[in-house]
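S.K.: take this sequence and fold it.
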Amino acid sequence: MLKKLILTFLSLFCGILLYGQSVVTGYVYDDANGNGRRDRREQGISGVSVSNGVQVTKTDESGRYELPVGADNIIFVIKPSGYAVPVDENNLPQFYYIHKPNGSPALKYGGVAATGALPKAVDFPLTKREEPNDFTALIFGDPQPYTDEDMENFNRGVVAEVKAIPNVAFGLSLGDLVGDNLSMHEAYRNTVAQIGVPWYNLMGNHDMDYDAPADSLADETYEASFGPANYAFNYGNAHFIVLDDILYPDPRDGSGYWGGFRKDQLDFVENNLKHVSTDKLIVLAFHIPLLHNNEDAFRDADRQRLFDLLKDYPYTLSMSAHTHLQRQNFYGREAGWRQDKPHHEYNAGTTSGDWYSGELDERGVPVSTMRDGTPKGYAFLRISGNQYVIDYKVANEPNEFQIKLFHPKVVAQGRSTSSGIFANFFMGHEGNKVEYRVGNGDWKPMNYVEAPDPDFVRLLYRWDTTEELMPGRRPSNAVNSTHLWRANIPTNLPVGEHRIEVRATDMFGRTFTQQSTYRLAEPPIAQ
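M.R.: Now for the predicted structure:
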């Protein structure tokens, strides 16, 4: 027995010596012929950042780098502007090498197979690519299919629509790529591959290994499918930082999850930013929004350290998803932001909408309007230098559809009414200028309200009052919308039809309009 224990200890000790801490070296090089191998005449590229997930180093004049590694690291190159990384058959960028000599711990969905000892060199090929400072990225929130039927609805309802869109540099999904069943990662990869552009991803709480013994191991199967959960890349004059912001298990009680970052993740952000010019646009992407109320949804100390690291960067944007709502969050000095201009977080609407619920459209795809009245859809992040604008595109609707109106169809002339005109401005937020007029009358301001969208409530009542089951699934209950405006509906106009026009100006100074009509009728005479 003693001999067996000694042999076991020696085996573990030797494993620690072999894999516990060593050094990885290699080259970042110009892959001129695109074959993915460093040929003798292909030159190294100097000044490129490479990371082991915490430390970040720059390649020397010959393109060589050196980094420490342990028994669980992913080594990756931080793509510089003007270069492209290879993509695989599913258009997933291949910018990393997984180093897990012993593989993942035993997990339901497998994680990463043992990679064995480090190779002699871990090289990263890049190819020169014209990369303008003005470009567009396609942004998906929460595809989150739980079933093959959901995946097909994602494919038919969103992916089929964006396949034809030109001039998109790359795509990014903001987590919850699937709904808990991690074996569906393959079907998700195959589906987004059809879009035909390089596609980046990040991890959501429904992409985790729920049987992982620690937060640092909750991303093992995600890593096997998509690579590192924390990474960065450059495009044009923008620097993207992608992070896993789910703490699992929740460190407060060991149950569920909490929004936040581990120290090693924020160390990576700090080390990475040492090599990033302050004139760049810093785009942070993660799943859970930074917004919280007394730390109910996010650990404040982590948010504060992130804000501290960004204090010298005047051009920033955060993007998140998770809520299956759409809203604009702004963080000023009272929230710990260290600059006078508040930090903007776009909490994106989702491609799954309200989890593929609702009535079916003419194609048999669930309409899936979200609980705040935002229709399901996707976004375009349009970057020009270090400035940006965001366009939300409602799936299966024209680009111009940015406002949904709700009001009575007919109102009694001359009678006061508590009915109103409601405008849900999907990309709006409190403080936006939203106005209305009836016919050719004067423009008047609408009042911002935080209330359920009455049009979404109307959809719910259809499910709750029907006497026959409808195809599809009842949506979730309504919640207050953060982009809803109200005005009184005029009844002192002539009998007949009247045009309502609403115009709304977004945070980028662009104005959108929507029109509808209602009818004034003479009040019926009681018999």
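S.K.: please make it C-alpha for all contacts and neighbour counts, starting now.
M.R.: Fine.
S.K.: from residue 505, how far out is residue 214?
M.R.: 46 Å (C-alpha to C-alpha, to the nearest Å).
S.K.: do residue 19 as well
M.R.: Taking C-alpha to C-alpha, one finds residue 19 at 57 Å from residue 505.
S.K.: please apply the same query to residue 281.
M.R.: 24 Å.
S.K.: tell me which of the two has more neighbours.
M.R.: residue 281 (25 against 18; other C-alpha atoms under 10 Å).
S.K.: what helices and strands are in contact with the lengthiest helix in the chain?
M.R.: Determined from DSSP state H, the single longest helix within the chain is helix 2-15. Helix 2-15 makes packing contacts with no helix or strand when contacts are defined by 3 or more C-alpha pairs under 8 Å, 6 or more residues apart in numbering; DSSP states H and E.
S.K.: and the next helix or strand past that helix?
M.R.: strand 22-30 (DSSP states H and E).
S.K.: how far off centre is whichever helix or strand comes after that next one?
M.R.: The helix or strand immediately downstream of strand 22-30 is strand 49-51, counting by DSSP H and E. In terms of C-alpha atoms, centre = their mean, to the nearest Å, the centre of strand 49-51 is set 24 Å apart from its chain centre.
S.K.: now show me the structure for the sequence below, then we'll compare the two:
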Amino acid sequence: MKPTIKQLWGALLLMPLLWACHEETPGDASDLAAETIVVSGAEGYRKQTFAEGARIITDRAYKVTNVPDYFNGFEMLTSKGKANNGGTITTRMDGLVYIVAPASAKPQGWAVVPNTIYQDRDMMYATADQEVKLSVYMKRAYAGKPVEIPQVTTFASAVPIARKIVYDVPEEPLATSSVQGTVRCNGTPVKDVVVSDGELTTTTDENGKYVLHSWKRTGYVFISVPSGYEVPADGLIPRNFVRLDGADEEVADFELTEADNDEFTLFVMNDIHLSNTKETDDVQRFRKEFAPDYAAMLAQTPGKVYATVLGDMTTDTRWYRNNFALPEYLGEMERVAGAIPIWHVMGNHDNDIRCSGPSEVWDALAVETYRRVIGPNYYSFNLGQWHFVVLDDIVYTGANAYNTYVEDVQLGWLEKDLSHVDAATPVVVMTHAPLYRYSGMADGVLLANKNFSNPDQVDWLLEKFAKFEQVHIMSGHTHTNYYCKISDRITEHNNISVSGSSWQILGPEKPQLSKDGTPVGYTIYRFNGKQMTRHYKATGRDADECQFIVYDLNTVPATYGGNAGSNQLLVNVYNWDPAWTVKVRENGTEIPVVQSWCPDPLYSLAAEGVTGLSSAFLPGTGVPHMFVATASAPDSSVEAEVTDGAGNKWTQTVTRPKAFTWDMQ
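M.R.: The predicted model follows:
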């Protein structure tokens, strides 16, 4: 009697188990089993467990479902952001080897393991708009003879699975070119300064000297400016880096000056979006509104003062149309009275849209103009007792198209950079796009969601900071102002924009707001030892005058979120975080305050009728820093009191009914 198909497949599935039990030579049986494989000749895999929810590609949120029971718990080499990593599989004993690939791939010489015969279900992964059926494929392998991992034409690659995988990552040969130099302060060598080319790091010796065997792919070498020192600047650009010309041997020296910066102030600005657009008159408004305000605050701030811009200094789509790009932005910032050097962060709108090539290399090309005009798009420096890390979390994929995450080369550099930093050192991470964003409320609790293109990429980045006791993320991009406590160790502050809705809301009678109702401005951070506090500053307003606004919802039209007859007060606390308290008193008696998720009424009024307003700035977006109190009468006297985590207190007395007008405070 001939065996049935089902019996044949059953025998095939048992073969690896039989081979694993047959040990022909002494030693560890697991090392001799057919299910132990060595993967060589490939780079870019990430090992993980093949189980329900495993990622089929690491930079995508494509998770496997319906994993066959037999293979559940195997090790898998997931493709690390590439469609086909290639390489070979070698076994120490004869047996079957396995790969996972789309069912439609049908790689030549590989047979499908018919898992659906036994489980009546299909293994899948899901994209945004479809489900892709997966199969486990098998092939006979002989001890010591490599089996090529097949290339597949569909999006997901063929990935190896086995009971045990030894992943042999080939080492890149040492670069034959080098860069060396000395770091000095007033002629004296400075020891232990971290030097990097964007891939490798080293430190200076007792003579202040360093040597890097570098491939020079970024075109420069930079230092992580040590605490207690500063670097000279060319205009607004700190010279923490030296450009390289690509010669086999190059010299790059650095000069430091001593600075007592254990206490300092940091001005944080972002999303300036200068473009010289006639319709918005952005440059003239920047000169009249922002520049004098910023200059005045610089002049009146005592002690050491530094500045950063968290990306989107310009608008990429207007670089060539309006003849206004990064050099012109620098010119405008240099016009500010008392302008100081700026630590820049790259934003999505700071890429060059005239680069060309396939999408997978667009980011590497589009960044070159920024590197030429501004400098490194990721680097680190130290101020006082703090370590600052600047990251580029925009991966440009085409003209005005991008993903948000930190790519692998940068993550590799980050790991090396942080290896030189003590775990007790507080860290500030500066990015353009936020890691987290609020999406609403449930049962009175704000819902914070990971904001990278693939949520898992947020975890991969934060893993690099696991040893640190205190990590603060500063981001921009959203043009709003919010604070998110990610964990007891990690917080994120998404900072308000200078341009509001990218200067699109016009007219002297209209308040310049961001879509969360926060007036345009910037944030001033104070550092003292390991302590940090922050203060929101509205452009054109006194620093303590504009911290919150109170709406009388009885007088706000329903179109803008009002609720006639409700006697409700809506308090928008622009710079709120969980350490803040919000109190409302009616005729001297405190009444309950409840955090809410709703749009800002005044922004809805300001945005009304604006022609061509970008979709990102349409009104109606919920705001995480809203609070509601219900009074007992429509005309009672109300006092709102807001206190921040440092004990600073602001109060506002509201005479009701309070009119809803353009110029309300």
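S.K.: which residue in the first structure lines up with residue 600 of the second structure?
M.R.: In the first structure, residue 600 of the second structure lines up with residue 453, judged by TM-score structural alignment.
S.K.: that should have said residue 247 of the second structure, apologies.
M.R.: Counting by TM-score structural alignment, the partner of residue 247 of the second structure is residue 117.
S.K.: quick revisit: so how far is residue 464 of the first structure from the nearest residue to the match of residue 600 of the second structure once chain neighbours are set aside?
M.R.: Leaving out its chain neighbours, the residue that sits closest to residue 453 of the first structure by C-alpha to C-alpha, 6 or more residues apart in numbering is residue 373, at 5.5 Å. Counting by C-alpha to C-alpha, the gap from residue 373 of the first structure to residue 464 of the first structure is 18 Å.
S.K.: neighbour count winner among those two?
M.R.: residue 373 (30 against 11).
S.K.: list the contacts for the counterpart of that one in the second structure?
M.R.: Applying TM-score structural alignment, one finds that residue 373 of the first structure aligns to residue 517 in the second structure. By C-alpha atoms under 8 Å, 6 or more residues apart in numbering, residue 517 of the second structure lies in contact with 572, 574, 600, 601, 602, 603.
S.K.: hmm, 7 Å instead?
M.R.: 600, 602, 603 (C-alpha atoms under 7 Å, 6 or more residues apart in numbering).
S.K.: so the first one touches residue 516, yeah?
M.R.: Yes: here residue 600 of the second structure lies in contact with residue 516, judged by C-alpha atoms under 7 Å, at a distance of 5.9 Å.
S.K.: of these two, which one has the most company?
M.R.: Using other C-alpha under 10 Å as the criterion, residue 600 of the second structure and residue 516 rank with residue 516 on top: 31 against 27.
S.K.: just checking, that one touches residue 625?
M.R.: No: using C-alpha under 7 Å, residue 516 of the second structure is not in contact with residue 625, being 8.6 Å away.
S.K.: helices of the stretch 201-350 of the first structure, residue ranges please.
M.R.: 220-226, 263-273, 300-309 (DSSP state H, counting those that start in this stretch).
S.K.: against the second structure, where does the second one fall?
M.R.: To tie it back to what came earlier, the one meant is helix 263-273 of the first structure. Going by TM-score structural alignment: helix 263-273 of the first structure matches residues 408-418.
S.K.: measure the alignment partner in the second structure of residue 285 of the first structure to residue 585 of the second structure for me?
M.R.: Using TM-score structural alignment, the equivalent of residue 285 of the first structure in the second structure is residue 430. Residue 430 of the second structure sits 39 Å away from residue 585 of the second structure, going by C-alpha to C-alpha.
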